[in-house]
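Asker: Got a predicted structure plus its sequence, pasted below:
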Amino acid sequence: MSAENGNVSIANEPDGVTTISFYHPAQNSMPSVLLKQLADAIFNAGNDPDTKVIILKSEGDRTFCAGASFDELLQIKDKETGALFFEGFANVISACRQCPKIIITRVQGKAVGGGVGLAAAADYCLATDAAAIKLSELTIGIGPFVIAPAVTRKIGLSAFSQLTVRATDFQTAQWAKQNGLYNEVYEDLASLDAAVSELAKKLASYNPEALNRLKQILWEGTADWGDLLKQRATISGELVLSAFTQQALHSFFKNKSK
């Protein structure tokens, strides 16, 4: 896939660290094809005996992930297509949950919507001070239903409520750290990259079986998420067809083109 259409890339290091990177020119917003590639990459790395630790990151320095592709949202014309589209992020979260390897996620910039879900699906998450977060779904007539289990698991129901209801407001990276989404926050990109690299190499030197058992403990109580996330995707797939959401999406693009 060309850079114009975005891509997912995989880099394997001799020390057992596998880096999975994703990119899309529209602020790393993710169309369905990229979400499938990302889920597949996580699944494959998790089952690669040479991979001991996974780093999940995006390219660019301003936005980690702006969520779902608005272009694709506008093309949804029926419930089935809508459900399949929202299952894209569900499948990535499920891939992270089921992956037997520890996943470190590097959040270098803003995370919106599904991007917050990707951060929440990490086993350990490092970010910069620029990595503010926002769940803006209510503003277009849907909700962060698919990612809600992952986000609530990390930050709790009260913080999730604030993040969802304050749909037009960014919360700071420090807020995200205080509420448990980010484990560590760094002043700049260079410091973040150094910390991610150092942590990944340390983890890769540990007993793989111990890391696998830790992974299982970290995700205890989520065995029903396969069905749960699909149900949430169905809800979102129905709401995106509502008159409110269709008008909101068209208004967004109309204002964007001015």
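Answerer: Arrived safely, thanks for sending.
Asker: hey, let's count contacts and neighbours off CA atoms from now on
Answerer: OK.
Asker: Report the secondary structure state of the nearest residue to Ala11 once chain neighbours are set aside.
Answerer: Using Cα to Cα, 6 or more residues apart in numbering and skipping the chain neighbours, the partner closest in space to Ala11 is Thr19 (5.1 Å). At Thr19, secondary structure determined by DSSP: H, G, I helix; E, B strand; the rest coil is strand.
Asker: Report how many residues lie close to Thr19.
Answerer: When counting by other Cα atoms under 10 Å, one arrives at 23 neighbours for Thr19.
Asker: same deal with Ile235?
Answerer: Neighbours of Ile235 (other Cα under 10 Å): 19.
Asker: And it, how far from Gly141?
Answerer: Ile235 sits 12 Å away from Gly141, going by Cα to Cα, to the nearest Å.
Asker: before we go on, here's another structure to hold up against the first:
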Amino acid sequence: MSYQNILSESSNGITTITINRPKKLNALNRETIKELHDAFAEADQSADTKVIILTGSGEKAFVAGADISEFANFSVAEGGKLAAKGQELLFDFVENLSTPVIAAVNGFALGGGLELAMACHFRVASTNAKMGLPEVSLGVIPGYGGTQRLPQLVGKGRAMEMVMTAGMIESNQALEYGLVNHVTSLEELIPLAEKLAGKIMRNSSVAIAEAIRAINANYKDGVDGYKAEIEAFGNCFGTEDFKEGTTAFLEKRKADFPGK
């Protein structure tokens, strides 16, 4: 599939999606959000893709935010529709993908950029990364899940401070907060993400998909996460991966998971 604002490349079980609007610091506009949805959907449906890495082009920005020029004159109704559509099409979609998604945060991840990184299953960052939700400085609040996912990751008090001050934190502070899992140099960022992807790919993709659903269930209103875990656990017993994994363990050999 051909894209105008992103790049998507697949190799050795990894699909790397790169937001490619360097002149706009990779800011998200409606077209880019739609292209990202299509690229994630394509990768998720591919039997050859075991892990997805998301990053931004260049050295300055992962995603510097949303393209403000697109919505500066929106009405109340239009603003609500913008948030609802974006969450459905991209942010919630990424969070609930069956394929693991690693955000490789290079440079600025602000506003919608940080919200997109937080929608990924986990994050690694370069030492030059800076993260924040500056929306209140524009007279609006985070609208792509930021007020929900940030407290889940860093705690209510820290999230309140980050949102209300509209400030940025650097990568080491993000690591201390638990917002990112690892920090490394810019040069080693993608190699680190690929190394983590390699560790993931050694395991059952079917079990990982069930684990993602079970973990996410804990954060959904009206859903009992423990029941979701029990159901997901039971589902694993009907898979070829379970048979291969347990057989390999008993035979003291490395498992060769079929992904079924």
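Answerer: In hand now; what should we look at? Computed from a predicted model, the values in this text were never measured in an experiment.
Asker: so what number do they get for TM-score?
Answerer: Overlay of the two chains. TM-score (TM-score structural alignment, normalised by the length of structure 1): 0.78; 219 aligned residues with a Cα RMSD of 2.2 Å.
Asker: quick one on the thing from earlier: can you tell me which residue in structure 2 aligns to the residue nearest to Ala11 of structure 1?
Answerer: Matched across to structure 2, Thr19 of structure 1 falls on Thr16, judged by TM-score structural alignment.
Asker: Then Ala41 of structure 1?
Answerer: Using TM-score structural alignment, Ala41 of structure 1 sits opposite Ala39 in structure 2.
Asker: pretty sure its match is touching Glu9, no?
Answerer: No - taking contacts as Cα atoms under 8 Å, Ala39 of structure 2 lies outside contact range of Glu9: 9.9 Å.
Asker: Between the two, which has more neighbouring residues?
Answerer: Higher neighbour count among Ala39 of structure 2 and Glu9: Ala39, with 22 against 13, using other Cα under 10 Å.
Asker: doesn't that one fall inside a helix?
Answerer: Yes - the assignment for Ala39 of structure 2 is a helix, going by three-state DSSP.
Asker: got the contact list for it?
Answerer: Ser8, Ile17 (Cα atoms under 8 Å, 6 or more residues apart in numbering).
Asker: thinking again about what came up before, next, show the common contact partners of Ala39 and Glu9 of structure 2.
Answerer: What both Ala39 of structure 2 and Glu9 touch, as defined by Cα under 8 Å, 6+ apart, is the set Ile17.
Asker: Stretch 217-231 of structure 1: how far from the chain's middle?
Answerer: 16 Å (Cα atoms, centre = their mean, to the nearest Å).
Asker: corresponding residues in structure 2 for stretch 209-218 of structure 1?
Answerer: With TM-score structural alignment as the criterion, stretch 209-218 of structure 1 aligns to 206-215.
Asker: so who does the residue positioned nearest the centre of structure 2 touch?
Answerer: The centre of structure 2 sits closest to Cys120, judged by Cα atoms, centre = their mean, with a distance of 1.3 Å. With contacts defined as Cα under 8 Å, 6+ apart, Cys120 of structure 2 is in contact with Val94, Glu95, Val101, Ile102, Ala103.
Asker: next one: Ala119 of structure 2
Answerer: Phe91, Asp92, Val94, Glu95, Arg149.
Asker: For those residues, which ones persist in structure 1?
Answerer: On the basis of both residues aligned by TM-score structural alignment, their matches' Cα atoms under 8 Å, what survives of those in structure 1 is Phe91, Val94, Glu95, Arg149.
Asker: Where do the helices of the stretch 1-150 of structure 2 begin and end?
Answerer: Here the stretch 1-150 of structure 2 has its helices, by DSSP state H, counting those that start in this stretch, at 30-45, 76-86, 92-95, 112-119, 146-154.
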